[in-house]
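*Asks:* Build me a model:
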Amino acid sequence: MTEYVVLGFILAIAIFLFWTQKLPYELTAVLVLLSMMLPWPHPDGEWRGILTYGEAFSGFGSSAVIMIAAMFVFGGALVQTGAAEWVGARLFRATAEKEWLLQLTILTMTTLCSMFVNDTTTVLVFMPLILTVCRERNLAPSRYLMFAAYGSLLGGQWTLIGTRSNILISDFHRQYTGEGLGFFDFTPMAIVIFLASAGYMITIGRKVLPTTVPLEEFDEEVREYLAEAVVTEDSATVGKTVADLPWSRRNDMSVVEVLRGDQRIPRWFRLEPGDVLIIEGSSEVIQELLKTTDFQIKEEFKISPEALQSVNLVTVEALLAPNALYQGRTLDQVDFNRFYRFTLMGISRRGETIRSRPSEIPLEFGDYLLLLGNIDDLPRLKSNPSLILLGQKSTPAIGRRKALLTIALLFGIIFTAMTGLLPPPVSIPLAAVLTILLGCINLQDAYSNIDWPTIITLGGMIPFGLALEKTGAAAELAGLLVHTFQGLSPVFLLGVLLLLAVLLTQLIENAAVAIILAPLAYQVAIGTGVDPKPFMVGLAVCVSSAFCTPVAHESTLLVLGPGRYRFRHYLQLGSVLALLTWLLATLITPLVWPF
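*Replies:* Alright, predicted model coming up:
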């Protein structure tokens, strides 16, 4: 009984610290781990901790933690190769004419992506694309960003690798029964929850979102660069006028003039291969032109196809320094590629509208330059005394080969899980290693994509579940719950447990909720005399329902600032989604996985 009191005290302090965030999550988890090792006097007179040293540190070697770290690496490869962006940007622009259609597209795309990529990473990938479309069409991002956040949470409910809590609960189930949960065991419930949530959000829920958020309130300063885009031989724009081009109506770019040879031609002339369009737009626009087969940036001819397909591409914005060697020279006369292995893609001159060809403009002090190159060559560029580097941004690989390769590895994970050829604890780390070996992500980026605070949090909290089992606290709590509701159906007990999961996940991180409740769920099922699988699957679905507050999950927190949301927006929209998740999971899980 004394150990129960100590565990209860540790749990209460941990929940308080997780909720108030007075300490970082990972530090709280480490304190929980250490508290279970500290020796204290027992009634038998012996000083000992709840767990041995080996048991306390076992979380860091668990298959769940290894799988989660591997998924961070694999998700980074999907982003680095541009696989997610390649599909998402096209669909967002195609559906931007109608608000509800774009909202539904964002919700669907983020859900699909989050089935296989970490939910936070999903929001980080799609949020810039959504903001770009909002700038292009003069739309309020507050009407769309919430759909990305909630879509990433809904997508986590679909598959074993959708979110770390699913992997943790599957690992608990494997420890208890010798068999983990299947890759798509969660999917039937997730489909129904997604359809109900999407229907509510599109018809009623979106009405509570703010209607007007001026773009200038969240926009950072956007520099406009001039670049020369050459119409390629196989371009779909051949035979069309500038007005016929789909991006001619965009707000974030403009065609300054069109050149054929050395002659300016009217904008109503039909384009031919080799025509040069002088484009004015942001660095994101220049990057988009790099990715299309319709145009080639003039300076792109200096970059080899192999370099463009590298996952180490970086875009750098630089300012021409006073007394720079390049002052008075044109872009044609400055060969950054030869000396620094960077290619100059565009030029911007503050306060002036440039109407000349970028390649013919003499450089001046204060000019902004947009450069593209390999991150390994960045130190060499920094040593250039004529440039002041202002910032850099990782650029997804240009081309589809590595994106398709990464997607093929993803299908390999799914196929091996469905056929049983390889269990997920083997196939997921194997796929992550292959992305590094095949050049889809470099080793440095692989390390940086792993969310180490999350790994430490999980490694520190997993032993708490072990402590609940070792001390018998989970069995005692389950027995109390079963006795209290004696004579009622297992569905009612499932509903009580899932309601507790939904409430807790609004306050603390979902992986911590999974670690706390998984042992209890198993013991409740055993105490009731039913199969524990419905309890574990239902629990996995419900801990991914952190819709009601902006601080319950990283995904909802990420869109808080750019969307200018208030707490009430999360509560009004998210509370209905959380209620739908709890109700549908309680009713449908026993139908799919009978007791």
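*Asks:* going forward, measure contacts and count neighbours with C-alpha atoms only.
*Replies:* Fine.
*Asks:* Strands along the stretch 201-350 of the chain, start to end?
*Replies:* With DSSP state E, counting those that start in this stretch, the ranges of strands along the stretch 201-350 of the chain come out as 225-231, 253-260, 263-265, 276-281, 295-297, 313-320, 342-348.
*Asks:* Indicate which one of those is closest to Leu458.
*Replies:* strand 313-320 (32.5 Å; CA to CA).
*Asks:* tilt between that closest one and strand 342-348?
*Replies:* Calculated by axes from the mean of the first three to the mean of the last three CA atoms, to 10 degrees, strand 313-320 forms an angle of 50 degrees with strand 342-348.
*Asks:* which secondary structure elements does strand 313-320 contact?
*Replies:* strand 368-374, strand 387-394 (3 or more CA pairs under 8 Å, 6 or more residues apart in numbering; DSSP states H and E).
*Asks:* Okay, buried residues for the longest one please.
*Replies:* For strand 387-394, the neighbour count (16 or more other CA atoms under 10 Å) marks 387-389, 392 as buried.
*Asks:* Also stretch 417-436?
*Replies:* Buried, per 16+ other CA under 10 Å, within stretch 417-436: 417, 422-425, 427-436.
*Asks:* got it, and stretch 516-536?
*Replies:* 516-528, 532-536.
*Asks:* Okay, and which of these map to helices?
*Replies:* Counting by DSSP state H, the buried residues of stretch 516-536 place 516-528, 533-536 in helices.
*Asks:* by contact count, what packs against the longest helix seen in the chain?
*Replies:* Identified as the longest helix of the chain according to DSSP H is helix 567-592. Packed against helix 567-592 by the contact rule (3+ CA pairs under 8 Å, 6+ apart) you find helix 187-203, helix 490-505, helix 533-542.
*Asks:* one more to put side by side:
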Amino acid sequence: MDSNTFDQVLVVIVIILALILFAWGRWRYDIVATSALLVLAAARIIPTDQVFNGFGNPAVITVAAVMVVSRGMWNAGAADALAAALAGLGDRLLMPVITGVTAFISAFVDDTGTTGIMMPVAIQLARKNEQSPSKVLMPIAFASLLGGCITLIGTPANILVAGFRRQATGEPFGLFDFTPVGLSLTLAGLVFIWLIGWRLVPVRRSKGGKDELFEIADYLTEVAVPKESPFVKKTVSELEKALQEDVLILGIVRGKRRLPVLSRLEPLRAGDVLIVEADANSLKALLETSKFVLAAEKDLAKKFLVSAEIGMVEGVIGAGSQLVGRTLAQMNLRRFYGANVLAVSRQGHRHKGRLSGFRLQSGDVLLFQGGTESLGTVLDRLGCLPLAKRSLRIDKPTRVVTAVLIFSGVVLLPAFGILPVQVAFTAGAVLMVLCGIINARELYENVDWPLIVLLGAFIPVGEAMQSSGITRSIANAFLPVAGQLPHVVSLGVVLAGTLLLSNIINHTAAAMVMAPIAIGIAQGFGASVDPFLMAVAVGVSSSFLTPIGHQANTLVMGPGGYAFGDYWRLGLPLSLLVVGLAPFLIKMFWPF
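*Replies:* Okay, the predicted model is just below:
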């Protein structure tokens, strides 16, 4: 085996293993991508002085800057104000308006962020109209994916595809080069959802509110602390450490005072009455260990879970959350964040076992209790999205105007060719900080660093596919068959292959694998690379079949109560629509 063949075989093996690990999900995708990069660097397939060149790629810089600018728009309240205008929607207009607005926002704000903005609004409107939230959550997730393919900044995958076009032709795709195809597909997809697709969405049993969803009151008990208890003068922390069961101390009644327990250092006194959340087995263990006695009272949830100072909010765990893969015991939220997690729901079903050892994953819904003023900040720092509409941040209209002006500037400057996209958006991110719309901490906290590492690590791997000749070999194997068919059919094959791959692995990783292959096929035909790269861009924005291909799908899984197999009901016909229509639209706007 000559050295060139060895290089090709090794690159193929590394990429196949990476795809398997991406789909398995046992290790985070940035770790997998970095490992693939290091293996190819150790084999000298990627030159050692170019191993980390991907992190300086304009596509990576652009993605990070877009995330910061989008956060600025969120902080200023521009998106909230637009979402609030939907508050009066009735039953008939709910589906077309909320999906249409979602698609519009998604064209300019990251599609995952758009889903996070619209999800609490959709839930509230569905409950107001006595509908199950499951009827609208999947459509808004799919609308955000469709809208993301309208502009360069709608999804990180578009920025990445534009970077591959720059490598192939010397010029990247412009900000609105995606619009003719993307807008046409988005309109077609939305019309399908409005007329037919909504009937295919599974209906899950709707609950009325936070306490009903998790039935918290069923798990609350009042216990009195007698003077002979060994835990008199001991702290809440010491009591919880002594117990081997899941028992959460939520409040203390001391005389006529009611004390919410958000500090684990509160000492117990004889005569205190504790409000505890526990199942039957945990409660029995508590009484035996502490020598506490039962004391019955009604309406505990209303008295202790919510007050002027203490509130509850449901939050869904985002894909980049620090909670993913960890347990509540490891996070120790009461100590570090001053908040309690009262319950956890996965795919619409409350977890009935021990909470402390339950390993969390993206899409889980948590019921948080904490200070009303701090809960929003806690959710932000944990990477969770609230399922209740936030209080609107529009009390300072000048911030909204400033943010909109900055955003308009960073969009118009590249559109008129005055500045490259990466420079314009980086300048916009800096201006958002200088104008006080986001602070220095948020500047870094709101960048999806695992995604940035994935991009920076896998871009050289994609280049290795080209330099080792793999893309040329794939094109040569494809051409004898495809050469007998119209180019539009080949375009459909590339699009369908990308679409299927993006439903199995992270859609951005799918773009990095398929873009070099698309370029190789186009060059083998002697055709322009543009239509084939556009097919890749459309394919990665069409992850409708599973909840794992795109974070927007994952976000709505828990709140909607969807099962893994629910997505294909609406996703399959929508995917067939895209595969059938997109090649002809691409051919129309991007000739071969």
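*Asks:* how about Ile437 of the second structure, what does it touch?
*Replies:* 72, 75-76, 399, 403 (CA atoms under 8 Å, 6 or more residues apart in numbering).
*Asks:* Can you show me which of these carry over to the first structure?
*Replies:* With both residues aligned by TM-score structural alignment, their matches' CA atoms under 8 Å, the contacts of the contacts of Ile437 of the second structure that the first structure also has are 72, 75-76, 399, 403.
*Asks:* Nearest residue to the spatially most central residue of the first structure in space, please, no chain neighbours.
*Replies:* Among the residues of the first structure, Thr121 comes closest to the average C-alpha position under CA atoms, centre = their mean, at 1.5 Å. With CA to CA, 6 or more residues apart in numbering as the criterion, Thr121 of the first structure has its nearest non-adjacent residue at 7.3 Å, and that residue is Gly75.
*Asks:* repeat for Val39 of the second structure
*Replies:* The nearest residue in space to Val39 of the second structure (CA to CA, 6+ apart) is Val14, at 7.9 Å.
*Asks:* returning to what we had before: next, format the helices and strands packed on strand 313-320 of the first structure as TSV and append distance to Leu34 of the first structure.
*Replies:* Shown next, in TSV, are those (distance: least, CA to CA, whole Å):
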stretch	distance to Leu34 of the first structure
strand 368-374	44
strand 387-394	39
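*Asks:* Figure out which of the ones you listed is closest to Leu17 of the first structure.
*Replies:* Among those, strand 387-394 sits nearest to Leu17 of the first structure (CA to CA), with 35.0 Å.
*Asks:* And the contacts of the closest one?
*Replies:* Outside strand 387-394 of the first structure, the residues touching it (CA under 8 Å, 6+ apart) are 312-321, 324, 382.
*Asks:* Among these, name the buried ones.
*Replies:* Buried, going by 16+ other CA under 10 Å: 312-321, out of those.
*Asks:* What about the contacts of Ile437 of the second structure, which one has the most neighbours?
*Replies:* Counting neighbours by other CA atoms under 10 Å, Gly72 leads the contacts of Ile437 of the second structure with 31 neighbours.
*Asks:* which residue lines up with that residue in the first structure?
*Replies:* In the first structure, Gly72 of the second structure lines up with Ala77, judged by TM-score structural alignment.
*Asks:* Centre of the chain to the helix or strand hosting that match, how far?
*Replies:* In this assignment (DSSP states H and E), Ala77 of the first structure forms part of helix 63-80. Relative to its parent chain, helix 63-80 of the first structure has a centroid offset of 11 Å by CA atoms, centre = their mean, to the nearest Å.
*Asks:* I'd like to check the angle between it and strand 387-394, please.
*Replies:* 120 degrees.
*Asks:* Helix 63-80 of the first structure vs the second structure, mean deviation?
*Replies:* The superposed helix 63-80 of the first structure is, by mean CA distance after the TM-score superposition for the first structure, a mean 1.1 Å from where its aligned residues fall in the second structure.
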